[in-house]
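**Student:** Mind folding the following:
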Amino acid sequence: MKIAIIDSCDHCYVSEPDIEREVLGEKAEVDLFHVRNTGELPAQVFGYDGLISWHLVPLRAPFINSLRQCRGIVRAAVGFDNIDLQSARERGIVVANVPDYGTEEVADHSLAMALNLLRRLQQGHAVVASGSWDWREVGPLPRLSQLDIGLIGFGRIGMAVAARFKAFGCRVRFFDPYVSSGVEKALGVRRCESLAGLMQSSDLISIHAPLNDETRHLIGARELAMLKGKYLINTARGPIIDCAALADAVSDRLLAGVALDVFEDEQAAIPMLFLQRNDVLLSPHVAFYSQAALPELRRKAAQVLLSLVEHGYHRNAIH
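**Tutor:** Now for the predicted structure:
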């Protein structure tokens, strides 16, 4: 069989397909393509049996409709918003993701961002850098065990984040209309029946939802107004937050703090406003990463694809 890895030529994740070749062994020929978009791929890719997709190169309908014998596409990540699922279904191509890699890393990164904001570490650094050791200049600091933490999305990562906040004594609640009743009892958290209820009752909001038509710009001006004096963290997908509305909220100093590992358009320049404020914390879409997580992701993506191509099924298939 022939397998293609489609990665970006900018900020690529795979420089050499050594892990994938090790997993697939003699069963497949593996080719790696670094492109800016699918229009730069050679025509030979249309005849490949399976694809591993990295998120910076969208696989839209015209490309998928041109695949002649592809049996499976694996999105090397949890989210799969860069793939046109409807077109894949119409072509009989099974799409799967890798939902069980990097859960610890994203949860840890979310908590690290929260602690940075809540303990005002950037402000503390600035105080010392200015030559002062006056702790009063850092500003007010809340006690973590007195905080209500709100999670948007309560899948694997949301649950892992909840466990970490609970270890600090925080009260944790979530909003996720797709999670069955009873999870809250098993994990000792509280369910909110509406997004507004979650926003109004939480001191800090952390986003752990997938990007789809329902969640795109889920957090806009109306929702941000509910977070006056509160904290907002996003380690999920950038477009879940309306960037223009967030810029207005940051400019008006509406929020106590904002931490973003993802941005609405990661190919565009970050607005200077976000770079000049000590109540805004940014990281370069790195929450998923550790020296253990990336090889794990690549290995699992290849294993899932092998199952799709050979058997037409894997438990990670997206239905």
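**Student:** For the rest of this, base every contact and every neighbour count on C-alpha atoms.
**Tutor:** OK.
**Student:** Which strands and helices lie in contact with whichever strand or helix holds residue 299?
**Tutor:** If you go by DSSP states H and E, residue 299 is part of helix 293-311. Contacts defined by 3 or more CA pairs under 8 Å, 6 or more residues apart in numbering; DSSP states H and E place helix 293-311 against helix 18-24, strand 50-53, strand 72-75, strand 94-96.
**Student:** Mean neighbour count and distance to residue 112 for these - can I get that in a markdown table?
**Tutor:** Shown next, in a markdown table, are the helices and strands packed on helix 293-311 (neighbours: other CA atoms under 10 Å; distance: least, CA to CA, whole Å):
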| stretch | mean neighbour count | distance to residue 112 |
| --- | --- | --- |
| helix 18-24 | 17 | 30 |
| strand 50-53 | 26 | 29 |
| strand 72-75 | 28 | 27 |
| strand 94-96 | 26 | 30 |
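**Student:** can the ones you listed go into a markdown table with extra columns for distance to residue 272?
**Tutor:** Below are the helices and strands packed on helix 293-311 laid out as a markdown table (distance: least, CA to CA, whole Å):
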| stretch | distance to residue 272 |
| --- | --- |
| helix 18-24 | 39 |
| strand 50-53 | 32 |
| strand 72-75 | 32 |
| strand 94-96 | 37 |
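**Student:** And the helices in the stretch 101-250 of the chain, which stretches?
**Tutor:** With DSSP state H, counting those that start in this stretch, the ranges of helices along the stretch 101-250 of the chain come out as 103-118, 121-129, 156-167, 183-187, 195-201, 221-225, 243-251.
**Student:** so the second one versus helix 103-118, what angle?
**Tutor:** Note on geometry: by axes from the mean of the first three to the mean of the last three CA atoms, to 10 degrees, helix 121-129 and helix 103-118 are set 50 degrees apart in direction.
**Student:** Could you pull out the buried residues of helix 121-129?
**Tutor:** By 16 or more other CA atoms under 10 Å, the buried positions in helix 121-129 come out as 121, 122, 123, 124, 127.
**Student:** and for comparison, fold this next one:
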Amino acid sequence: MGTNGKQRDVYFDNAKFLLILLVVVSHAIRPFVNQSPLMMTLYLTFFTFHMPLFILISGYFSKNYQKEGQSKKTITSLLVPYLLFQVFYSVFDALPREFEDFSLSILDPYWLMWFLLSLFTWKMILPYFVPLKYPIITSVVLALLAGYMEDMDSFLSLARTAAFFPFFIAGFYLKRHHFDLLLSKGRRVWAVVGAGAIFALMYWLEYHSVVLDLDWRRWLYYSFPYAELGHTEWYAAVYRLITYVLAVAASVCFLALVPRRKLLISRLGTRSLYVYLWHGFFIHTFKALNPQQQFLSFFDHLLVILAAIGLTFFLSSNWVYRWTRPLVQPKLGALLFSRDEEDHRKENRQTS
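**Tutor:** Coordinates of the predicted model:
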């Protein structure tokens, strides 16, 4: 992804690569969570923050929402890839069944495609939230109330769109100096301690907690109404609020440990969307092989993690970037803009 002549902040590129790596690893170890407490604890720890923080960073880089042509750019960079990969994944899923019961629903995102649709929605509604007096508090209240709506599910990714929106709007209001507050040696030591504490907490919550008897894995998906999670109490929203607190705490620890200097992963971090969109095909193929029946030991699971890390590097490579860019970042300006609009956009890019 180009820089348009501007100096990139490698800190965020490093963060994005490490986050997408955790996403891939999390999906790769999913088949083993019920047979290994270590894999379950890792899975819960990663899910506590990797998508909330990814979304927060997306909000941080959405400050130019008022820039001319931004809405059209959002359509070409998010909605169009969503539509393309929604079709790709639907076809891919139907291939083993020889297209029996094949269905294609544009309004019901397929697995990981929810993120693109939600990100598109957040960017489009952002101008309506910024003028509010308390936009972050408003988004949190709406997210907590959304969990009580039993009809709010995967349709249009409404459940996750509402639940994750506070992270996006919070990221929008963060400034660079807020992140700088985390970048000192002393804070890094505390970040390591905090990360270890969150890991231990996830283990305790999953295997030893009596007070909070919750299916934390499903709570961290943010895709189920409270009733479907077995909680119809009036205070059920408190549990979601707890997940928010954990997400913030884990994100702070992670951000304090992200390298600040330019590394190999800095360049690869600019291609996180490529990893996100393509890794699902590999993960689904892997799951179809019933790996939980073949990979049984700790070293087997470690091998899967290493393979997931290798897959992340491969999907970030120049080869994947070059050959799949027309699908991930299609150039549809001629179709979406008039000739005058397109010429004007080119002039703006040249002078910016």
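**Student:** TM-score of the superposed pair?
**Tutor:** Once superposed, chain against chain, the TM-score is 0.30 (TM-score structural alignment, normalised by the length of the first structure); 162 aligned residues with a CA RMSD of 6.6 Å.
**Student:** Just tell me which of the helices and strands packed on helix 293-311 of the first structure ends up closest to residue 294 of the first structure.
**Tutor:** For these, proximity to residue 294 of the first structure was assessed by CA to CA; helix 18-24 is nearest, at 10.6 Å.
**Student:** Which residues does the closest one contact?
**Tutor:** Identification of contacts with helix 18-24 of the first structure by CA atoms under 8 Å, 6 or more residues apart in numbering yields 28, 29, 30, 295, 298, 299, 302, 303, 306.
**Student:** which of the residues in the helix or strand just after it are buried?
**Tutor:** Counting by DSSP H and E, the next helix or strand C-terminal to helix 18-24 of the first structure is strand 29-35. Across strand 29-35 of the first structure, burial judged by 16+ other CA under 10 Å covers 30, 31, 32, 33, 34, 35.
**Student:** helices or strands next to strand 29-35 of the first structure in the packing?
**Tutor:** Contact partners of strand 29-35 of the first structure among helices and strands, from 3+ CA pairs under 8 Å, 6+ apart: strand 2-8, helix 18-24.
**Student:** So which of these is nearest residue 243 of the first structure?
**Tutor:** strand 2-8 (23.9 Å).
**Student:** could you check the angle helix 293-311 makes with the closest one?
**Tutor:** Going by the same axes, to 10 degrees, strand 2-8 of the first structure makes 140 degrees with helix 293-311.
**Student:** Show me what the helix or strand where residue 63 of the first structure lies packs onto, helices and strands only.
**Tutor:** Element membership of residue 63 of the first structure, judged by DSSP H and E, is helix 61-64. Helix 61-64 of the first structure is packed against helix 85-90, with contacts defined by 3+ CA pairs under 8 Å, 6+ apart.
**Student:** other SSEs contacting the helix it packs on?
**Tutor:** The contact analysis (3+ CA pairs under 8 Å, 6+ apart) places helix 85-90 of the first structure against helix 61-64, strand 94-96.
**Student:** In a markdown table: those, plus distance to residue 87 of the first structure.
**Tutor:** Supplementary listing: these in a markdown table, determined by distance: least, CA to CA, whole Å:
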| stretch | distance to residue 87 of the first structure |
| --- | --- |
| helix 61-64 | 6 |
| strand 94-96 | 11 |
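**Student:** Please name whichever of those is nearest to residue 183 of the first structure.
**Tutor:** Closest of those to residue 183 of the first structure is strand 94-96, at 25.0 Å (criterion: CA to CA).
**Student:** which strands and helices sit next to the closest one?
**Tutor:** The contact analysis (3+ CA pairs under 8 Å, 6+ apart) places strand 94-96 of the first structure against strand 72-75, helix 85-90, helix 293-311.
**Student:** Please identify the deepest-packed of the ones you listed.
**Tutor:** strand 72-75 (a mean of 28; mean count of other CA atoms under 10 Å).
**Student:** ok, residue 350 of the second structure to residue 339 of the second structure distance?
**Tutor:** Going from residue 350 of the second structure to residue 339 of the second structure by CA to CA, to the nearest Å gives 17 Å.
**Student:** now do residue 274 of the second structure
**Tutor:** Counting by CA to CA, the gap from residue 274 of the second structure to residue 339 of the second structure is 29 Å.
**Student:** What's the local residue count around residue 245 of the second structure?
**Tutor:** Neighbour count of residue 245 of the second structure, defined by other CA atoms under 10 Å: 13.
**Student:** Could you do residue 186 of the second structure as well?
**Tutor:** The tally of other residues near residue 186 of the second structure (other CA under 10 Å) stands at 10.
**Student:** for residue 327 of the second structure, same thing?
**Tutor:** Neighbourhood size, residue 327 of the second structure [other CA under 10 Å]: 13.
**Student:** right, and it touches residue 82 too?
**Tutor:** No: using CA atoms under 8 Å, residue 327 of the second structure is not in contact with residue 82, being 10.2 Å away.
**Student:** Is residue 59 of the second structure in contact with residue 171, as I believe?
**Tutor:** Yes: using CA under 8 Å, residue 59 of the second structure is in contact with residue 171, at 4.5 Å.
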